[in-house]
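A.B. asks: mind folding the following:
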Amino acid sequence: MTDVVTRIAGSGSFLPGRVLTNDELAKRVDTSDAWIRERTGIAQRHIASDGETTASLSEAAARRALDDAGLTAADIDLIVVATTTPDLVFPSTATLIQARIGMEQGAAFDVQAVCSGFVYALSVADALLRTGQHRRALVIGAETMSRILNWDDRATCVLFGDGAGAWVLEAVEGKAGQGVLGCYLRSDGRLKDLLHTTGGPSSTQSSGYLVMQGNAVFKHAVVNISEAMTTLMAQHGFSGDDIDWFVPHQANQRILEAVAKRLGIAPGKVVSTVALHGNTSAASVPLAFDVAVKDGRIKRGDLCLLEALGGGLTWGSALVRY
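C.D. replies: Okay, here's the model as predicted:
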């Protein structure tokens, strides 16, 4: 018996050329390479240059994903972009990308769930494809987090970087257990003060700066992410031993290790790019996934577990068979 399943047809990613090392940051704030590595696992991050925006990073990642899938913009009828750093208040970054790649049909819109954004966007696109409203989708996670950082705040400026990752999804006839198997989304607005920005168009007429209570976020991340993944795996009859690759949100190496240990996932199955990319928010999951696909670790048929936690607080997980 066949069903409509959402297949990952291609993936792509893009990073700005400018690399900012820990040693460079140490010249600006009271920190050091050793301090940052010990607490976060981060060695460097990529920073968008003048003229580079979330839309331009997204476009580059999208074109690479289309090339990987052997498709063009004419084959796509949906774009969902996960970002918390859009080029403009409106129109959406997704519509900017639609114009940039020459897609003249379908629909395009943004999803805002901060670091959890790609998992949220994946869930939305999967639903629209499965119900037949759309046929093929570009799902993109992209951020220029450097634009909302206080570069004098060592607690946050060392953590984040810029980048974009994209998937091409398509609805196909297939057997259950293929493609996107399921997503699990949660949020708790009572925890807003743990991770937020100090402004917004309606309240301060500016974006403000990112602020975070790091220790509290760490504790919620380990507990909530673990619960989201355990629940999702149980819903589909899997355990940690069944997972071929764990592709987490690249927030902090210690969080990655703590969550993997809690779920019984072997360290060798964890895809970690945090050392080279830092936390790229909604871009981090598709970025890490694409790195592992391109270097040959993730192969067709592999079962992959994704997760993320971001401001809101929002969190979620996804199971996909690549």
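A.B. asks: from here on, just use CA atoms for contacts and neighbour counts.
C.D. replies: Noted.
A.B. asks: quick check, Val29 in contact with Asp153.
C.D. replies: Yes. Contact status for Val29 versus Asp153: in contact at 7.4 Å, counting by Cα atoms under 8 Å.
A.B. asks: and Gly278, how close does it get to Ser92?
C.D. replies: With the distance defined as Cα to Cα, to the nearest Å, Gly278 ends up 25 Å from Ser92.
A.B. asks: more neighbours: which of those two?
C.D. replies: Between Gly278 and Ser92, counted using other Cα atoms under 10 Å, the more crowded position is Gly278 (26 against 20).
A.B. asks: can you pull the contacts of that one?
C.D. replies: By Cα atoms under 8 Å, 6 or more residues apart in numbering, the contact set of Gly278 is 42-46, 159-161, 250-252.
A.B. asks: so Ser206 sits against Thr197, correct?
C.D. replies: No. With contacts counted by Cα under 8 Å, Ser206 stays clear of Thr197, the gap being 10.0 Å.
A.B. asks: neighbour-wise, which of these two wins?
C.D. replies: Comparing Ser206 with Thr197 by neighbour count (other Cα under 10 Å), the higher total belongs to Thr197, at 16 against 11.
A.B. asks: for the stretch 151-300 of the chain, which segments count as strands?
C.D. replies: If you assign secondary structure with DSSP state E, counting those that start in this stretch, the strands in the stretch 151-300 of the chain sit at 162-174, 179-187, 195-197, 210-212, 245-248.
A.B. asks: can I get the ones you listed in JSON lines including distance to Ala234?
C.D. replies: Putting those into JSON lines (distance: least, Cα to Cα, whole Å) gives the following:
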{"stretch": "strand 162-174", "distance to Ala234": "22"}
{"stretch": "strand 179-187", "distance to Ala234": "11"}
{"stretch": "strand 195-197", "distance to Ala234": "29"}
{"stretch": "strand 210-212", "distance to Ala234": "32"}
{"stretch": "strand 245-248", "distance to Ala234": "16"}
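A.B. asks: looking at these, which is closest to Asp33?
C.D. replies: Ranking the strands of the stretch 151-300 of the chain by proximity to Asp33 (Cα to Cα) places strand 162-174 first, at 19.4 Å.
A.B. asks: the structure of the following sequence is requested for comparison with the preceding one:
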Amino acid sequence: MRAFITASGQCLPGSPVGNAAMADHIGRLSERCEREGRLALRQNGIRSRHYAMDANGRTDWTVARLAAGAVADILDRAEIDRSRIGYLATATTQNDIMVPGLASLVHGESGLPPLEVSSHQSVCASSMMALKGAALQISAGEHRAALAVGAEFASRYFRPGHYAETDTLSADGTLPRDAAFLRWTLSDGAAGVLVEDRPAGRGLSLAIDWISLRSFADRFAPCMTGGAMAGADGTLTPWSHADTIGDAARRGAFQLRQDMDALHRMLPVWLGELMRLVDEGRVAVDEVDWFLCHFSAKSLREEMVRLATRAGCMIPEERWFTNLYEKGNVGAASPFLLIDDLLRSGRLRAGQRILCAVPESGQCIMAYALMTVVEGPQ
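C.D. replies: Modelled structure (predicted):
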């Protein structure tokens, strides 16, 4: 039995925040921090993004509420009633609370009936874990309709109060590179898809041909981290091993960090996965009509293009579809945002092939998915 994406939706909080207003919105640390932020913005190319906190640090949002907003948007565009949903898979980098799982919280917020749930926690690739889980449930005949939703609330970690009186913030008000880049790159929101055992009766659906996801944690140490304290030799200790919560906070355990040098070392591995799929006959580069590649920064895209061109597996850039520059890097929500925006764009035609690529820097994961555009019987 095949699985089809029949509807999609998103929830982006507030109005878009442009680069000029960004420092005021997430909070100012120092002039030097802002200079480094402007450099990060030139590297990532993002021009606007959404935040679930206002400029005073206040919010009514949670990750679960953002995800529930995306669910509502999906169901507004779906042909079926919420009572027919049998499975909910959620994806995020960090849940609102430690227990229970995000899927339970989203279920409670969304008004869905009793159903099967699955919570996926990683970074960007958790979206593909959720999507694959939903697709397999449909293909196995366990359920006829399933939801896969990704949601993020990264900005809650970027307010000045999360750095004050910690070892991360230097005396002159600057942050190390691994903390500063994410502060100017990540944003908030949610998106997701409805997966069914048949195409939608009207309009276009996406037949899921296959999803491939592989971890390379056997080759790489953690690259993007949260909840850990780094020792002088780079070893990571869980926050819960600190003598006190205050000690863990002082040592920066509750901040998001990313090793930029390690990130660039992962690029050849991510590309190698595409080359493997080409060699196995699962991807024919010339037959890809749309390439939905999630990337966190314009500079990384440029490096990916360079490597793919040299390797002979480059998909022409006119076939790339991205919304990074207008909507920012929304982590686990970003792949679903790409799918939703492409479906809404009016640029799809039946028979076209879509290749999704989702690299994750958490501890090196690479996911690809191939889909075919199909038209319902009207």
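A.B. asks: list just the nearest of the contacts of Gly278 of structure 1 to Ser317 of structure 1.
C.D. replies: If you rank these by distance to Ser317 of structure 1 using Cα to Cα, Gln250 comes first, at 13.6 Å.
A.B. asks: aligned against structure 2, show me the partner of that closest one.
C.D. replies: When the structures are aligned by TM-score structural alignment, the residue of structure 2 matched to Gln250 of structure 1 is Phe295.
A.B. asks: got it, and Thr53 of structure 1?
C.D. replies: Counting by TM-score structural alignment, which is the criterion used here, Thr53 of structure 1 corresponds to Thr62 in structure 2.
A.B. asks: quick check: that match touching Phe153?
C.D. replies: Yes. The pair Thr62 of structure 2 / Phe153 is scored as a contact, 7.1 Å apart, by Cα under 8 Å.
A.B. asks: who's more crowded, these two?
C.D. replies: Per other Cα under 10 Å, whichever of Thr62 of structure 2 and Phe153 has more neighbours is Phe153, with 27 against 21.
A.B. asks: show me what the more buried one aligns to in structure 1.
C.D. replies: In structure 1, the residue matched to Phe153 of structure 2 (TM-score structural alignment) is Thr144.
A.B. asks: so what's its match closest to, chain neighbours aside?
C.D. replies: Distances taken as Cα to Cα, 6 or more residues apart in numbering put Asp162 closest to Thr144 of structure 1, at 4.6 Å, once the chain neighbours are dropped.
A.B. asks: now which residue in structure 2 aligns to the one you found?
C.D. replies: Per TM-score structural alignment, the equivalent position to Asp162 of structure 1 in structure 2 is Asp188.
A.B. asks: now Phe90 of structure 1
C.D. replies: Checking TM-score structural alignment: Phe90 of structure 1 goes with Val99.
A.B. asks: count of neighbours near its match?
C.D. replies: Other residues near Val99 of structure 2 come to 9 when the count uses other Cα under 10 Å.
A.B. asks: same question for Leu181 of structure 1.
C.D. replies: The number of residues packed near Leu181 of structure 1 is 20, by other Cα under 10 Å.
A.B. asks: that one is in contact with Arg321, isn't it?
C.D. replies: Yes. Using Cα under 8 Å as the test, Leu181 of structure 1 is close enough to Arg321 to be in contact (7.1 Å).
A.B. asks: quick one: contacts for the match of Gln250 of structure 1?
C.D. replies: Taking Cα under 8 Å, 6+ apart as the definition of contact, the neighbours of Phe295 of structure 2 are 301, 324, 329, 358-359.
A.B. asks: so which elements touch whichever helix in structure 2 runs longest?
C.D. replies: Scanning structure 2 for the helix with the most residues, using DSSP state H, yields helix 260-279. Counting contacts by 3 or more Cα pairs under 8 Å, 6 or more residues apart in numbering; DSSP states H and E, helix 260-279 of structure 2 is packed against helix 298-311, strand 365-375.
A.B. asks: which residues are contacting the shortest one?
C.D. replies: Under the criterion Cα under 8 Å, 6+ apart, residues 125, 128, 199-200, 202-217, 270, 273-274, 283, 348-360 lie in contact with strand 365-375 of structure 2.
A.B. asks: out of those, which end up buried?
C.D. replies: Among those, those classed as buried by 16 or more other Cα atoms under 10 Å are 125, 128, 199-200, 204-209, 211, 213, 270, 273-274, 283, 348, 353-360.
A.B. asks: got the contact list for Asp244 of structure 1?
C.D. replies: 269, 302-304 are the contacts of Asp244 of structure 1 under Cα under 8 Å, 6+ apart.
A.B. asks: quick one: map Ser272 of structure 1 onto structure 2.
C.D. replies: Checking TM-score structural alignment: Ser272 of structure 1 goes with Thr322.
A.B. asks: again, but for Lys219 of structure 1
C.D. replies: Aligning on TM-score structural alignment places Lys219 of structure 1 opposite Arg265 in structure 2.
A.B. asks: quick check: its match vs Met275 of structure 2, distance?
C.D. replies: As for Arg265 of structure 2, its distance to Met275 of structure 2 is 17 Å (criterion: Cα to Cα).
A.B. asks: neighbour-wise, which of these two wins?
C.D. replies: Between Arg265 of structure 2 and Met275, counted using other Cα under 10 Å, Met275 has the larger neighbour count: 18 against 12.
A.B. asks: just give me the match in structure 1 for the more buried one.
C.D. replies: In structure 1, the residue matched to Met275 of structure 2 (TM-score structural alignment) is Thr230.
A.B. asks: can you pull the contacts of the closest residue to its match other than its chain neighbours?
C.D. replies: Residue nearest to Thr230 of structure 1 in three dimensions, not counting chain neighbours: Leu263, with 7.2 Å by Cα to Cα, 6+ apart. Leu263 of structure 1 is in contact with 226, 230, 240, counting by Cα under 8 Å, 6+ apart.
A.B. asks: now the first one: closest residue in space, sequence neighbours ignored.
C.D. replies: In space, Ser226 of structure 1 comes closest to Val259 once its chain neighbours are excluded; the distance is 6.0 Å by Cα to Cα, 6+ apart.
A.B. asks: quick one: the helices in structure 2?
C.D. replies: Listed from the start of the chain, structure 2 has helices (DSSP H) covering 19-26, 31-44, 63-77, 102-110, 126-139, 177-183, 245-250, 260-279, 298-311, 324-327, 334-344.
A.B. asks: how close does the fourth one sit to structure 1?
C.D. replies: Put plainly, it is helix 102-110 of structure 2. Helix 102-110 of structure 2: mean distance to aligned residues in structure 1 after superposition is 2.2 Å, counting by mean Cα distance after the TM-score superposition for structure 1.
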